[in-house]
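S.K.: Sharing a model prediction with you, sequence too.
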Amino acid sequence: MESLLFKLMLIGSLGVLSQWVAWRFRLPAIVVMAIVGLMAGPIFGIMNPQNDLGELYSPLISIAVGIILFEGSLSLDLREIRGLGKPIFRIVSIGALLAWLLGSLAAHYVADLSWAVSFVIGGIFIVTGPTVILPLLRQAKLKPRPAAILKWEGIIVDPFGALIAVFAFEFIKFLTIDTVTFATVLAFLTGSLLAVVIGVFFGYGVGWMFENGFVPEFLKSPIVLITVIMAFVLSDTVMHETGLLAVTVMGMTLANMHISSIGDMRHFKENISILLVSAIFIMLTASLNRETLLSIFDWNIIAFILLMLFVARPLTIFLSTIGTDLQFKEKLLVGWIAPRGIVALTVSGYFAGILLEAGFDDAVILTSLTFGLVFSTVVIHGFSLGWMSKKLGLSTESKPGVLIVGSSKFSVNFAKVLQDLNIPVLVSDSSWSRLSHARRLDVPYENCEILSEQTDYQIDLTPFEYMISVTEYDSYNTLISSTFVPSFGREHLYQLPLQVNQGDHLEDVSKHISGKQLFEEGANWTSLNEKINGGYMFKKTSITDQYSFKQYLADREEGSVLLMVARKSGSIDFFSPSNDTKAEVGDTVISLTKPNNH
């Protein structure tokens, strides 16, 4: 028991540590997890989760796959599909079918797999998955069009890869059994239909209970988790392998009910999915044996991977986007980038077992084949996306951008200074009249409510590393900061100091929900805009060997406000009471000073 507890602790620790290392050093997380899992498993032999966990191993993998698929389907809002445009619709419909067909043909003729196994693995390999593609997009800082295509392909196709694999497996299994009768086929179709009913029932039931106040806030996340498991197990008990269909339908049902608690559920599934992705990926890679690892270098598997990389994927994109407005270079980039990830590996591990049980002996190489493709695509695409997007002119500015929430004379003039420094900047405000300042100075702006659920699709957040909330209302600034913590992280969220006696008269707020204080004490909305009206100007001061930052501070006139430092490296640092911001030689200090300050 102690040994098992230690192994479980080790799996969780290595998974989360891998995620942290990937974040800290800007590496593809799945690459780090794969390396850590291989080192802990087949290389150094520290653990073998499949043997250590025994009968628990397969159920844990199965439930994890169900929860991960629920995560993907919870993002599938049909309103968003209608607004995605012709290229994306083509890629997620015609493109997905082409990818399935080409992947299956490659698996049969090149990897030498039977038709049954080929069509199952072909379905699994259409999935790119948001857990892999989104971190890569944020690092590469693609322009909105290619980023949107890759992002939504990953989210929309994600739930359907396993579904296609399920149906392919069931139908081919029935076709290869001599005793197949109409009754058995009808039983399968009935079981599949029942899985859909179970998914709709549980999804609608949870949504209705949440909306009508039958569940307290502190129980919502646990109820979602246990309900997903219930839907999966109940459906799988009635008809094997239909649990995946049930949880996917459940997620889609919830996503399209547009309930107010959907944001809470998304936070839940993001957190639980990160933990599951980490733990399950470590378990899967650590359970590989050295023979499986070495078999990846088999010529058939290498040829299959090369064919998927250089023929199947590009052909799928170019054929499915004929007649759309996609440029050739956009097709080239999208046709190259298709990293497979955790869903592909976990689902293939799930199907490897049931295919072997069904008598398809060639399924024994399924794990090797999938791991080879996953590892190859994540490494190659992860490290080539940034380089290729720059070569094709499809990446945004490499400098970290700033998203400014709240249009005023101060914020728009500050945005103009950032724009002059070639720092990507956008001013967002729900009021068209307040945005007149931005229109007058020709500063990029977006007329939208930043807290709307449509924000992700109206504003491309990829170029922006920082968000600063500079509206007149302190409570609104705090709400924005707490809402966008998952997207930006606390270190990159700033808001103006409280006004206390002005605005909404907010006297205090918990640091746990607010952003970092921007600039300095007293530099609130009223003070900054009064300074602009009083003639204060933005000043850029270069720090040199002859003029140090210490000398600059000594010369600074009383009443001026230190705003930020533009580093010579291209990064930026805002002045804040919580930051010990200092400028070095080659940096530029931005301040708000009196017009006669030279």
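M.R.: Nice, thanks for sending it over.
S.K.: From here on, just use CA atoms for contacts and neighbour counts.
M.R.: Will do.
S.K.: what residue is smack in the middle of the protein?
M.R.: Centroid-nearest residue in the chain: residue 134, 3.7 Å away (criterion: Cα atoms, centre = their mean).
S.K.: Name the SS class of residue 596, please.
M.R.: With DSSP: H, G, I helix; E, B strand; the rest coil as the basis, residue 596 sits in coil.
S.K.: returning to that earlier point: element containing the closest residue to the residue nearest to the centre of the chain other than its chain neighbours, please.
M.R.: Distances taken as Cα to Cα, 6 or more residues apart in numbering put residue 151 closest to residue 134, at 6.4 Å, once the chain neighbours are dropped. Residue 151 is located in helix 144-175, with elements delineated by DSSP states H and E.
S.K.: Report the next helix or strand after that helix in sequence order.
M.R.: Using DSSP H and E, the next helix or strand after helix 144-175 towards the C-terminus is helix 182-211.
S.K.: circling back to that earlier point, can you list the buried residues in the helix holding residue 151?
M.R.: Using 16 or more other Cα atoms under 10 Å as the test for burial, helix 144-175 gives 144, 146-170, 173-174.
S.K.: Use this one as the comparison:
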Amino acid sequence: MAVTNGDLMLQTMVAAFAAGIMLIVVSRRVQLPAIVLLLLGGYACGPQILGIVRPDSLGGGLVVIVELAVGLILFDGGLTLDVQGYRLASGPIRRLLTVGVVVTWLGTAVAIGVIFPDVPISIALLAGSLVIVTGPTVIGPLLKRTKVNARLNHILHWESVLIDPIGVFVAILCFEWIGGMEGGTAVAHFGMRVFWGLAVGIGGGLLAHRLLHGAFVPEELINISVLAMAVLIFGLGEVVLAKSGLLSVTVAGFVIGVKKPPELKRIRRFKAEIADLAIAILFILLASRLRSEQFLAFGAGGALVVAIVMFIIRPLNVVVSTVGYNVTWKEQLFLSWIAPRGIVAASMASLVSLQLADTFGGSAAFVETFVYSVIVGTVVLQGLTAGLAADLLEVRAPAPTGWMIVGAHRLGQEVARFVSETARARAIVVDTNAKMVSEARQEGLQAIVADARDLDLMDRDEFQGIGNLLALTDNEDLNMLLCQRWSDAFGRARVFFWSPSADRRPGERIGQAVWSRLPKPSILSAELARNEAAAVLDTSADPGRLSQGTPIAAFRKSQVNLTPADSAPAGAAEAYPLLVLRREADYLRRGLRPELAVRLEIENQRALFEELVSRIVEVEPKVPREAMLKELIDREQVWPTALGHGIAVPHAYCRALTGRICAVAQIPAGVDFKAPDGEKVRLVFLLLSPQGDPEGHLATMAEIARMVADPEVRDSLLSASSPEDLLARLRTAAPA
């Protein structure tokens, strides 16, 4: 069966989609610039090797695909522009986009003219215009990896986004001049493109925001509606003046980003995925057109021109654009080294080559070869060495010392206050409970209502300088999930979580468990609120302070340490700020009554409950004897309260009580509680708590469970010679 052009078109697009996305995934896994793999993959898929991608089969459709994809990429770039970042380095950014453009354009054209005197000056100017652009598709991932200081980050990002449409306009100006248009007319067209692109972009961006803000678009259709708006804005720009659509979509994206609609995070995430898809497809399609012969013919002269662009023209551009501003020589060197070209340069070079091929065959190939050589040279050399350059020049952003604390309860507030006031680091409290967040703000803390699982929080201004996580919810699984999600952003050594069972689940966790011997954060917070516990700041050098409560945070060597007891300095005493949780009177000890500690010779469970409840009623007459007795017996039928090893903790709530009360009974002969280990119960803690105090009730039970889980403590309690001896041993064993 004969293969039709339609079959080749389908094969080409399927292969471009599949290979492009696969190579982007691989590049993320191996931490390599995606463009390197896409260029190699596109060339391998093309007619030169595998032949599964045939861009010629697309005909004029290739131009449409390229222009539309570039428009969507620039729309995504516009969405990410930060006005605050522009204000931080507005001078250098303005110069890079004006004077710097001229330096790169004319400097490159002169270098080509000198080294390749046979190349017409018009072609040299066109080639120079095509390497003006850098591009967010390369700069964005590079900045994420290197994490340079804020000023460099903003300069490079703003330059990469806005220089793309500027470079395209300059390239079109040169193209129209080559095509025979008079210089004055070409310049007039340039001005008209700028005016029309700005007008359509601003108007379209405002209209798109209006539609989003007015809830006209259903929530489930927001992403695809914004995509349609971007395409429409691009089309409106192109209909009137070709190539003005690129400026239109960039400006529209910027306007929507500045207006900050509630759905902006979703839109950015969706558009970033669309941009990745567009980059993947474009590079596969365009790289498949390249031929090895054109690069071999480029020769040493071509390599020299590329070197001049990288090592002379770019540094000259940076010096001219930053002189007179507060930019250090190390920052200037870094800016000089980082200017990788991306998809816009590749797309325009390919489009120009296609449209000039018939008229300027050799020159068209020269332009394409030169631009792709610059792309490969800058992406490979600069992309792979950016981190090393940042380290050598010491321009990386300082390691973030701030803390994100999940949980706006009292315990979270105490830790946040220690971090912000004692460690002098940024602390931000995150919670979905608006009431708790409001209380935290009233305490002078920075707190926001948000879902801590949302990684887009890092894009918020409040999160600048945040590099550590402390998850303090009552849900152990949620805490571990938060650590897992944020470990990529902060690093595994910088995520911490409360977990009572972390020691039993080491293989499941990412991050470090803290305070595992303490009860749930909500219980501790309730205790702090009732002044039954206190978080005390101790700045003394007394080595005994570590045993005067539970140390929960220390500030030593300019770092916050959440496990101070495990890392206390050995030897001489050292004075450093230490946050100690002192439980002024623990739950169990406050619930014990000497008159309710008894030794009984009883053989069955019901008789035991009758005796203990009767004694409690003598102490607290308001307790309804029969109702409590029934509740205790019924609970045992459904859920036995034996802990094993001869211990049981029957318990219930009582509306008549205003405080917890705990009766303790020694039963030498033992009573059958249907214990999991089959052993008879010889020591009973009967706990009754007020109906409105679930935290204290659960905390007391947890205290008992932790205490008797220790074999030495358990044996000591079981071997007590009398009720008085038992109470004395309980007071010694219970945590202070």
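M.R.: Perfect, I can see it now. Everything quoted here is computed from the prediction, not taken from an experiment.
S.K.: picking up where we left off before, the residue nearest to the centre of structure 1 corresponds to which position in structure 2?
M.R.: Aligned counterpart of residue 134 of structure 1 in structure 2: residue 140 (TM-score structural alignment).
S.K.: other SSEs contacting the longest helix along structure 2?
M.R.: In terms of residue count, the longest helix belonging to structure 2 (DSSP state H) is helix 361-393. Counting contacts by 3 or more Cα pairs under 8 Å, 6 or more residues apart in numbering; DSSP states H and E, helix 361-393 of structure 2 is packed against helix 34-45, helix 121-130, helix 136-146, helix 292-308, helix 329-337, helix 343-356.
S.K.: for the ones you listed, which one sits closest to residue 559 of structure 2?
M.R.: helix 136-146 (23.0 Å; Cα to Cα).
S.K.: Average offset of the closest one relative to structure 1?
M.R.: On superposition with structure 1, the mean distance recorded for helix 136-146 of structure 2 (mean Cα distance after the TM-score superposition for structure 1) is 2.0 Å.
S.K.: Check which helices and strands the helix holding residue 151 of structure 1 sits against.
M.R.: Looks like helix 144-175 of structure 1 contacts helix 57-73, helix 86-90, helix 115-124, helix 130-140, helix 243-255, helix 328-336 (3+ Cα pairs under 8 Å, 6+ apart).
S.K.: which residues are in contact with the helix or strand just after the second one?
M.R.: It refers to helix 86-90 of structure 1. As assigned by DSSP H and E, the chain's next helix or strand after helix 86-90 of structure 1 is helix 96-109. By Cα atoms under 8 Å, 6 or more residues apart in numbering, the residues outside helix 96-109 of structure 1 that reach it are 113-115, 118-123, 125-126, 157, 304, 307-308, 312-313, 316, 320.
S.K.: Quick check: the gap between the residue nearest to the centre of structure 1 and residue 299 of structure 1.
M.R.: Between residue 134 of structure 1 and residue 299 of structure 1 the distance is 32 Å, computed by Cα to Cα, to the nearest Å.
S.K.: just residue 166 of structure 1 next, same as before
M.R.: Taking Cα to Cα as the measure, residue 166 of structure 1 falls 28 Å from residue 299 of structure 1.
S.K.: which one of the helices and strands packed on helix 144-175 of structure 1 lies closest to residue 429 of structure 1?
M.R.: helix 130-140 (23.4 Å).
S.K.: So which bits of that closest one are buried?
M.R.: Per 16+ other Cα under 10 Å, helix 130-140 of structure 1 contains these buried residues: 130-137, 139-140.
S.K.: okay if I get the residues you listed as a markdown table plus distance to residue 406 of structure 1?
M.R.: A markdown table is the format used below for those (distance: Cα to Cα, whole Å):
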| residue | distance to residue 406 of structure 1 |
| --- | --- |
| 130 | 30 |
| 131 | 31 |
| 132 | 33 |
| 133 | 31 |
| 134 | 27 |
| 135 | 27 |
| 136 | 29 |
| 137 | 26 |
| 139 | 26 |
| 140 | 27 |
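S.K.: now, which of the residues you listed sits nearest residue 325 of structure 1?
M.R.: residue 137 (21.6 Å).
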